[in-house]
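In: here is my input; please provide its structure:
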Amino acid sequence: MKRTNISLSCLAVIFLLSSCYTSKISHGNLTVDSPTVKVNSVKNHSLIEGLIPLNKGYEAKNFVGDKTNYMTKSQITFVDGLLRFITLGIYTPSTTSFHVHENESLAK
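Out: Reported below is the predicted structural model:
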């Protein structure tokens, strides 16, 4: 019984300490509340709470083409937070996704 309580306590701590961080940045005339469509995403890998990036730099035009109105959404998902927690902040993944207005497509 005591072992079950300790396991549940550890599980509760993991869920409470892992939060999902999200940041949206709009470029051009697009607002963060505009209806958008996700066109691509990239996984960011870094060390020591993001101080040492392991990915090479990338440009948004590689993901959204020649669009000037787009939105980038950077987030730490639950899985990213769990990996961060397990490695004590040594490995810190995050995800960046690229969105364009729903009336536009990459083919235009």
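
In: could you use CA atoms for every contact and neighbour count after this?
Out: Will do.

In: so Phe98 sits against Val64, correct?
Out: Yes. Between Phe98 and Val64 there is a contact at 7.0 Å, judged by Cα atoms under 8 Å.

In: which residues are in contact with both of those two?
Out: Common neighbours of Phe98 and Val64, using Cα atoms under 8 Å, 6 or more residues apart in numbering, are Val39, Asn40, Tyr70.

In: compare Phe98 and Val64 (neighbour count), which wins?
Out: Phe98 (23 against 20; other Cα atoms under 10 Å).

In: one more, so I can put them side by side:
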Amino acid sequence: MKTSKIKFCLMALVCVLMTSCYTSRVANGNISITEPTVKVNSQKNHFLLWGLLPLGQTQVAKEYVGDKKNYTAETTWTFVDGLLNCITLGIYTPTTTNYYVPIGDVKN
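Out: This next block holds a predicted model:
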């Protein structure tokens, strides 16, 4: 009984520590990663087997940023993504992709 409590606490600690881990940011067009941007959209990505097999169709950034040529795509694990990965032991591995455009390209 005591070992199961310790295992649960360790798994919970790992989930908390993995919050916002594995973040990658890619700039497209004439924009730098450090330029001020505004979040315009977000998309959940679904994978199996530690991210090796995508579920569904591959996402196209144009669907999320429109006709913008300058944008930044940031793929990250949220807390919920990491928790689901831990619960399923890596069988289901979701990620979240956020799309950003430069402040000057946003229509008011």
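
In: got a TM-score for the two of them?
Out: The TM-score (TM-score structural alignment, normalised by the length of structure 1) is 0.84; 105 aligned residues with a Cα RMSD of 2.1 Å.

In: quick one on the thing from earlier: okay, the shared contacts of Phe98 and Val64 of structure 1 in TSV with distance to Ile86 of structure 1, secondary structure and neighbour count next?
Out: Formatted as TSV, these follow (distance: Cα to Cα, whole Å; DSSP: H, G, I helix; E, B strand; the rest coil; neighbours: other Cα atoms under 10 Å):
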residue	distance to Ile86 of structure 1	secondary structure	neighbour count
Val39	31	strand	14
Asn40	28	strand	15
Tyr70	34	strand	25
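
In: which residue ranges of structure 2 form helices?
Out: Taking DSSP state H as the criterion, structure 2 carries its helices at 2-17, 62-65, 79-87.

In: among those helices, which is the most enclosed?
Out: Of all the helices of structure 2, helix 79-87 has the most neighbours on average by mean count of other Cα atoms under 10 Å, namely a mean of 18.

In: mean deviation of that helix from structure 1?
Out: Superposing on structure 1 and averaging over aligned pairs (mean Cα distance after the TM-score superposition for structure 1), helix 79-87 of structure 2 comes out at 0.7 Å.

In: show me what that helix is packed against.
Out: Judged by 3 or more Cα pairs under 8 Å, 6 or more residues apart in numbering; DSSP states H and E, helix 79-87 of structure 2 is in contact with helix 2-17.

In: check the offset of the helix it packs on from the chain's centre.
Out: Centre-to-centre, helix 2-17 of structure 2 and its host chain are 24 Å apart (Cα atoms, centre = their mean, to the nearest Å).
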